[in-house]
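Undergrad: coords below, sequence missing:
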């Protein structure tokens, strides 16, 4: 099916980030699906806290939110000089950058905002330049997602079933999504007949967000417990596992939501294909392999409690890594808006993304 035949708007109704010219409105993903409310951010520090607290989540969305955070940081500065503004904005940029260390899009978006300032002449309107750059980052992300959706769906045979993990859709991006963008395009194109989503413990992004988001677009999805994935694969109902990424290394190793690695192992054992879908801004050619990725750990209380109530006996400890790394040898395809890398390794990644 060609591009024009895919009804994108039919399968793309959710927007997690809204800039209204004065404040940033973030769809609070902590309270979905039963409460739909936007948190209003009036400062860069409020944006950083929203990123840290998972009000906004998903690598591309984090980067977009951070870019608008820089715009908000600039609102409080008195200087008309771009060079001085760059210097004065640095503390706010550092606080934004520290909010989530694993997602490379965060640092990438902030670097773009800094580069936009550095490119200005002395008399240029640096505030307008920052706002234009943030809008460009958001607009480009949506276009990239739709390109990835087409490219990834083209790899999937008609009538296939897919399993996805965490949330990689409109909620995690500017719109349409990465892995869910492939699923949206695949459903529209008649290639995907069955969609399964994991709960994605401990934050239940799959249960709270992914199946809700797909329901908004009229796409049927079946929720499974994380522990049911291998059994599902054994039944033959799925042919692909399609996931997103928070960082893709120079050799194709991929950091993604905790639990992704074990899905890749199970997929290989059962003869399924494994696809990673992410914008090229997620590709980090400066990090040679997954062993060099800093894996964020969150409060163990997220495992020990449920909705604020402790459910584990006193004295029990917990380990709560947020991401894991899937080795490139378990990945069949890395899909970006720049192209597809099948059976990724250092040479194939370099051929598409350079050194």
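TA: Looks like it arrived, so ask away. All values reported here derive from a predicted model rather than from experimental measurement.

Undergrad: C-alpha only now, for contacts and for neighbours.
TA: OK.

Undergrad: which residues in the stretch 151-300 of the chain form strands?
TA: Taking DSSP state E, counting those that start in this stretch as the criterion, the stretch 151-300 of the chain contains strands spanning 160-164, 192-198, 222-224, 240-243, 247-249, 254-257, 273-277, 283-284.

Undergrad: right, and the helix or strand after the shortest one?
TA: Using DSSP states H and E, the helix or strand that directly follows strand 283-284 along the chain is helix 301-304.

Undergrad: any idea how far the next helix or strand after that next one is from the chain center?
TA: For helix 301-304, the succeeding helix or strand toward the C-terminus, using DSSP H and E, is strand 305-306. The chain centroid and the centroid of strand 305-306 are separated by 25 Å, computed with CA atoms, centre = their mean, to the nearest Å.

Undergrad: and strand 305-306, what does it pack against?
TA: Helices and strands touching strand 305-306, by 3 or more CA pairs under 8 Å, 6 or more residues apart in numbering; DSSP states H and E: there are none.

Undergrad: identify the residues contacting that strand?
TA: Contact with strand 305-306 is made by 311-312, as judged by CA atoms under 8 Å, 6 or more residues apart in numbering.

Undergrad: re the thing from before, tabulate the strands of the stretch 151-300 of the chain (JSON lines), appending mean neighbour count.
TA: Below are the strands of the stretch 151-300 of the chain laid out as JSON lines (neighbours: other CA atoms under 10 Å):
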{"stretch": "strand 160-164", "mean neighbour count": "24"}
{"stretch": "strand 192-198", "mean neighbour count": "22"}
{"stretch": "strand 222-224", "mean neighbour count": "16"}
{"stretch": "strand 240-243", "mean neighbour count": "24"}
{"stretch": "strand 247-249", "mean neighbour count": "29"}
{"stretch": "strand 254-257", "mean neighbour count": "26"}
{"stretch": "strand 273-277", "mean neighbour count": "25"}
{"stretch": "strand 283-284", "mean neighbour count": "22"}
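
Undergrad: and of the ones you listed, who's closest to residue 347?
TA: With CA to CA as the measure, strand 247-249 is the member of the strands of the stretch 151-300 of the chain nearest residue 347 (12.0 Å).

Undergrad: of all the strands of the stretch 151-300 of the chain, which lies closest to residue 298?
TA: When the strands of the stretch 151-300 of the chain are compared by CA to CA, strand 254-257 sits nearest residue 298, at 12.5 Å.

Undergrad: contacting residues around that closest one?
TA: Strand 254-257 is contacted by residues 165-166, 244-248, 290, 293, 322-328 when judged by CA under 8 Å, 6+ apart.

Undergrad: most neighbours among those, which one?
TA: Highest neighbour count within the contacts of strand 254-257, by other CA atoms under 10 Å: residue 248, with 34 neighbours.

Undergrad: hold the first one in mind and look at this next one:
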């Protein structure tokens, strides 16, 4: 089976599925060059996720689903094909700890796998399920953009600020928070996007600015520390961010620096909106204190692509995510609808 995701995607294309292999756009190298990494088995997909060749919670989940499909394809002539697929699911689950979309997608693939009676059926059904997960994510992004505009209700072109990358590169296409920005632009309701550079991986400068410029959407790049001055200027009406995990009370884990933006937005009377698919919602966790926060090694902060930025050997605190309390969030938007002023009751009403 050879399936091109280019025709399904809107915006940049982050992954291409070919039935016997998955191609991933290496997001570590953007915007300097567009290089595709070919993953021919589940282990290679897991490594790409761990190494951040692919990143963004929805894209991680989709990639993992394709990894399970590859495990079935490679095990089709193996008498122990069931054990091989189960091993692949376990390996993929260990690639990143925080984004719940990964585990949601793997659970869905495992449920499909349990219905498979033969290796051939596993190849067919798991590939179809992975493609369906991909297509559903794109449809969810389009729906989220509509729900978000209903909440924002802009009467004229507005400025927005965003953090990290939540676009087509981080999803199955179009984007979550960046999808809302696309929809504002399509309806001529966007004045300008201010994009935080997003240290230490610089997803805002390398990826978000690149995506927006590809689509001729007006963007101004700013250092993370300039966000307060921008919000104080009155040029921004909403801060729009994505999420890697949302708990039952509406607390949100997202890229490090999101929490401080929420504090700044509240002080400056600027709206703060989280846009993420319902697969990001983890109703099993009561609050953000229960979310496992991934920490990565200090080299990512001490240097950029081998160029030293700090004294060698200095201790580094490098959490990938922080948790924004629900009390600082004006709305959480998913494809199922919006929860305004999120709390346990509001989250249960939409997701229980």
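TA: Happy to help now that I have it. Small disclaimer: the values here were computed from a predicted structure and weren't measured.

Undergrad: returning to what we had before: out of the contacts of strand 254-257 of structure 1, who's nearest residue 154 of structure 1?
TA: Set against residue 154 of structure 1, the nearest of the contacts of strand 254-257 of structure 1 by CA to CA is residue 244 (16.9 Å).

Undergrad: what's the match for that closest one in structure 2?
TA: When structure 2 is aligned by TM-score structural alignment, residue 244 of structure 1 is paired with residue 242.

Undergrad: can you tell me which residues contact its match?
TA: Applying CA under 8 Å, 6+ apart, we find residue 242 of structure 2 in contact with 166, 176-177, 254, 274-276.

Undergrad: what does residue 344 of structure 1 align to in structure 2?
TA: In structure 2, residue 344 of structure 1 lands on residue 342 (TM-score structural alignment).

Undergrad: assign a three-state SS to its match, would you?
TA: Secondary structure, DSSP: H, G, I helix; E, B strand; the rest coil: residue 342 of structure 2 is coil.

Undergrad: burial of it, as a residue count?
TA: Residue 342 of structure 2 has 22 neighbouring residues, counting by other CA under 10 Å.

Undergrad: ok, for it, nearest residue in space, not its chain neighbours?
TA: residue 250 (5.3 Å; CA to CA, 6 or more residues apart in numbering).

Undergrad: before we move on, what about residue 29 of structure 1?
TA: In space, residue 29 of structure 1 is closest to residue 55, 5.3 Å off (CA to CA, 6+ apart).

Undergrad: state the number of residues packed around that neighbour.
TA: 19.

Undergrad: helix or strand for residue 121 of structure 1, which one?
TA: Taking DSSP H and E as the definition, one finds residue 121 of structure 1 inside no helix or strand.

Undergrad: re the thing from before, and of the strands of the stretch 151-300 of structure 1, who's closest to residue 301 of structure 1?
TA: Among the strands of the stretch 151-300 of structure 1, strand 254-257 sits nearest to residue 301 of structure 1 (CA to CA), with 17.9 Å.

Undergrad: equivalent range in structure 2 for the closest one?
TA: Aligned by TM-score structural alignment, strand 254-257 of structure 1 falls on residues 252-255 of structure 2.

Undergrad: and that stretch against structure 1, how far off on average?
TA: In the superposition against structure 1, stretch 252-255 of structure 2 averages 0.2 Å from its aligned positions (mean CA distance after the TM-score superposition for structure 1).

Undergrad: ok so, going back, counterpart of the residue nearest to residue 29 of structure 1 over in structure 2?
TA: Residue pairing (TM-score structural alignment): residue 55 of structure 1 is matched to residue 53 of structure 2.

Undergrad: roughly how far does that match sit from residue 115 of structure 2?
TA: To residue 115 of structure 2, residue 53 of structure 2 is 32 Å away according to CA to CA, to the nearest Å.

Undergrad: what of residue 172 of structure 2?
TA: Note on residue 172 of structure 2: its distance to residue 115 of structure 2, by CA to CA, is 26 Å.

Undergrad: quick one: contacts for the residue most central in space within structure 2?
TA: Nearest to the mean C-alpha position of structure 2, by CA atoms, centre = their mean, lies residue 56 at 2.8 Å. When contacts are counted by CA under 8 Å, 6+ apart, residue 56 of structure 2 touches 165-166, 169-171, 244.

Undergrad: dump the residues you listed to a markdown table, plus distance to residue 90 of structure 2.
TA: Compiled in a markdown table, those are given as follows (distance: CA to CA, whole Å):
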| residue | distance to residue 90 of structure 2 |
| --- | --- |
| 165 | 27 |
| 166 | 27 |
| 169 | 25 |
| 170 | 23 |
| 171 | 22 |
| 244 | 20 |
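
Undergrad: filter the residues you listed by whether they're kept in structure 1.
TA: Of these, the ones still in contact in structure 1 (both residues aligned by TM-score structural alignment, their matches' CA atoms under 8 Å) are 165-166, 169-171, 244.

Undergrad: correct me if wrong: residue 333 of structure 2 contacts residue 148.
TA: Yes - here residue 333 of structure 2 reaches residue 148: they are 6.2 Å apart, a contact under CA atoms under 8 Å.

Undergrad: start to end distance for stretch 163-176 of structure 1?
TA: Distances were taken as CA to CA; on that basis the terminal residues of stretch 163-176 of structure 1 are 17 Å apart.

Undergrad: and it, which stretch of structure 2?
TA: On structure 2, the counterpart of stretch 163-176 of structure 1 by TM-score structural alignment is residues 161-174.

Undergrad: now do that stretch: distance to the chain's middle.
TA: In this view, stretch 161-174 of structure 2 has its centroid 7 Å away from the chain centroid, taken as CA atoms, centre = their mean.

Undergrad: stretch 223-232 of structure 1 now?
TA: 22 Å.

Undergrad: now do it: everything it contacts.
TA: Identification of contacts with stretch 223-232 of structure 1 by CA under 8 Å, 6+ apart yields 196-201, 206-207, 211, 238, 259, 263, 266-267.

Undergrad: 7 Å instead, please
TA: 196-200, 207, 266 (CA atoms under 7 Å, 6 or more residues apart in numbering).
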